[in-house]
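S.K.: No sequence on hand, only this structure:
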């Protein structure tokens, strides 16, 4: 597949996956009572966390592999097998524990445990297709999943309990999983399934899971903490402002999760770094442009989107737009580090996630909600500067003949 076609398919696939998540919640909200939708949302949040952990441990190390060797094809096959086994174990444990607990939420979590292998294996297949430069197959499978899940949910009666909706949502991924399994079997047939490298001490997935936890949990919990001990409106205002930038999150996810196979086609590290820097500049411009579009929205349109939260969220747009522009640069810096030395990103993620929390709290104490928003922006700026400083050092080291850890070695033991 040509690089340009692969890029288009990869971004489109991320868009379809994001649209699926959004529409599932929208349809579930329309089908459910307020109480049942709260239960479904809680279960879906648990799934989102498990999905992030699975992608960090299995998917992200997989896409760092380069070349079309038997080892790469075998790694793709092994990743699917590993995901099925681990998700079956985790899902079985979740179902067993929740089955003896009372309440509708526990029942819905029991169902989630039963369908977990299906939904997580389908997500891992997307990483495998990206690694094998078959992004069009990921797009086809995710489009099929979107059609199946919307069709299955659409015929459910109003007032359907959360457990039933979770079951329908999970099982509707089966056709896409079957399509993915057939396509992957054709590309990986004859290669061995090796699970031991995925459990080895040096497996990069362990570091990426920590990065996922630190990067996602610290900022979320700090915002919730400010709402608990300070002004509850902080949570709504900051969440409302960031919700408006949802399309950019799709682009960021596409870059970090599925960019390495595309950039890996370039011949040298210097070319990859230049391409990543150009991508960062484009994403930063996109963030600035999107912030400008949002700032120009009429108040009636904004209230239709966010209701009474719109006035406060609109006031935060300059800070949030600047934050997302800095996040674009920092995200692409982390992508460059993943290509140069995958082990170089953990320390940056930990240090600057903590720093972002400090800036958030300090900004709130100094200037309220507006200060908190600018504090988050400052944290993103510092993280971007530190990331690209590290990229420059590794690039100079590589040029001088001291090559950093090769991404092609991902998956091997220490």
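M.R.: Thanks, I have the structure now. What you are looking at is a predicted structure, and each value in this text was computed from that prediction instead of being measured.
S.K.: Only C-alpha atoms from now on, for both contacts and neighbour counts.
M.R.: Noted.
S.K.: I'd like to check which residues are in contact with residue 249.
M.R.: For residue 249, the contact set (C-alpha atoms under 8 Å, 6 or more residues apart in numbering) is empty.
S.K.: May I see the buried residues of the helix or strand that contains it?
M.R.: Secondary structure assigned from DSSP states H and E places residue 249 in helix 246-263. Within helix 246-263, the residues scored as buried using 16 or more other C-alpha atoms under 10 Å are 248-263.
S.K.: And stretch 352-372, by the same measure?
M.R.: 352-361, 363-364, 368-372.
S.K.: Out of these, name the ones that lie in helices.
M.R.: In this view, those that belong to helices under DSSP state H are 352-361, 363-364, 368-372.
S.K.: try it against this one:
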């Protein structure tokens, strides 16, 4: 699949998922009472937190998988031998014609990525069943609509979480259009199912219908992924081992969301409710930009991993930063030029206080665009380096917002958030520059494999000692120099080249390859 189509499918998939969430909340509000919708909102908020933890722990680590193994450390070839143990020659491995791959057959996913996807699905199924089942059993005995709604969430939790992790699997397998198809099916099923519920339905019933509506999409995902993951062997225990990247991503998620909630709480303590509403209204207007940013950070790593070298990766990241920042500026221009009548249709009375914050919020989202591109680049180059920056500058943004409010009221708070985003973006790009210099200093072969003495690194694999490496695998192990006397060749050594007049022709369809 071409990179442009993959990017378009990823963005469209995020848009459909966001539209589904909005539609579910709107329909639930219409079908339930005010008290019932309050309970439904609390249950749904609980689900979003659980979903965020799973996406960070499983999904974001999964999309960093590369062909041939985790982080690209295992080569695609593995060794210098050909299929079925055929020895390598100077012009390539000897491959019988019957062993050559069928060019018309569909491409199988790399073993490392497929194995990681199967591990992710198995772990998500086990963990969601354990957590959801325990919550359902315990909360079913507790009286109250909130407890019953949370108990029903535990029942449907395996369905919705499995559907989400399969979306990440499709991103890792470079098949985002499959995730888009599944999310479209979920949107088509979920909204009518909720609309058909009677007025005044209980929150538990709405949660049950919402969860059950994800079953067709889940079955479609399983059918599409079943063929791609056929024959792959997974190990769900990899998520419990020390050093799993998902642990860092969970901390980043907790700190980022905690800082956001802390900023709202802190502003509510020192400011009026009007200030909180104005900032929330401005953030709501930038919902489309949030969809783009989520697409970049969640499903961008597989696309960037397809870029062959470090310099091209950096150019692509810079282009993405300019594109996202330009989109944020264009969207801000549209909102600033929006007539007051249209603005009141969107936000009601909140528009009057929100419209004055649009330049500051637009600048903030331009800074977020720059930071998102840098964060994506670090996730691909050195994913363990993002946690300290996320922790420090998320808390710094809260301080900037409160300082700005103390200096200039609500408008000052908005510019404080803008300053926090700009500082975070600057720190991320400085880290990208440092990591890039480090990788460039270690040589081109270090990102994919390690060079052996006297060998040349291949693409994605380590070189053997004294021989030229193949693509993703080690070469022969004979020392550099001529073959032993007497015309004998030691096992594993590359035979000496024959004179051109005595060489056999290269392989053609139906013939041996020499």
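M.R.: Here it is on my side, so go on. Everything numeric in this text was worked out from a predicted model, so none of it was measured.
S.K.: Can you calculate the TM-score here?
M.R.: Superposed pair, TM-score by TM-score structural alignment, normalised by the length of structure 1: 0.96. Supporting alignment: 408 aligned residues with a C-alpha RMSD of 1.5 Å.
S.K.: so where in structure 2 does the helix holding residue 249 of structure 1 end up aligned?
M.R.: Under TM-score structural alignment, the alignment places helix 246-263 of structure 1 onto residues 287-304 of structure 2.
S.K.: how big is the offset of that stretch relative to structure 1?
M.R.: Compared with structure 1 after fitting, stretch 287-304 of structure 2 has a mean deviation of 0.4 Å; criterion: mean C-alpha distance after the TM-score superposition for structure 1.
S.K.: quick one: the closest residue to residue 350 of structure 1 other than its chain neighbours from residue 347 of structure 1, how far?
M.R.: Here the nearest residue to residue 350 of structure 1 in space, its sequence neighbours aside, is residue 214; by C-alpha to C-alpha, 6 or more residues apart in numbering that works out to 6.2 Å. For residue 214 of structure 1, the distance to residue 347 of structure 1 (C-alpha to C-alpha, to the nearest Å) stands at 11 Å.
S.K.: Between these two, which is the more surrounded one?
M.R.: Taking other C-alpha atoms under 10 Å, residue 214 of structure 1 and residue 347 do not tie; residue 214 has more neighbours (18 against 12).
S.K.: hang on, that one packs against residue 355?
M.R.: No. Residue 214 of structure 1 lies out of contact with residue 355 (C-alpha atoms under 8 Å); the separation is 11.6 Å.
S.K.: so how far is the first residue of stretch 192-210 of structure 1 from its last?
M.R.: 29 Å.
S.K.: just stretch 234-241 of structure 2 next, same as before
M.R.: End-to-end for stretch 234-241 of structure 2, by C-alpha to C-alpha: 14 Å.
S.K.: so it corresponds to what in structure 1?
M.R.: Going by TM-score structural alignment: stretch 234-241 of structure 2 matches residues 193-200.
S.K.: Pull out the buried residues from the matching stretch.
M.R.: So stretch 193-200 of structure 1, judged by 16+ other C-alpha under 10 Å, has buried residues 193, 197, 198.
S.K.: Spatially central residue in structure 2, please.
M.R.: Geometric centre of structure 2, nearest residue: residue 298, 2.5 Å, by C-alpha atoms, centre = their mean.
S.K.: what sits against that residue?
M.R.: Per C-alpha under 8 Å, 6+ apart, neighbours of residue 298 of structure 2: 59, 60, 63.
S.K.: what residue of structure 2 takes the place of residue 341 of structure 1?
M.R.: So residue 341 of structure 1 corresponds to residue 382, using TM-score structural alignment.
S.K.: residues touching the residue nearest to residue 1 of structure 1 when sequence neighbours are not counted, list them.
M.R.: Counting by C-alpha to C-alpha, 6+ apart, residue 1 of structure 1 lies nearest to residue 133, which is 6.8 Å off, once chain neighbours are set aside. Residues counted as contacts of residue 133 of structure 1 (C-alpha under 8 Å, 6+ apart) are 1, 6, 261, 262.
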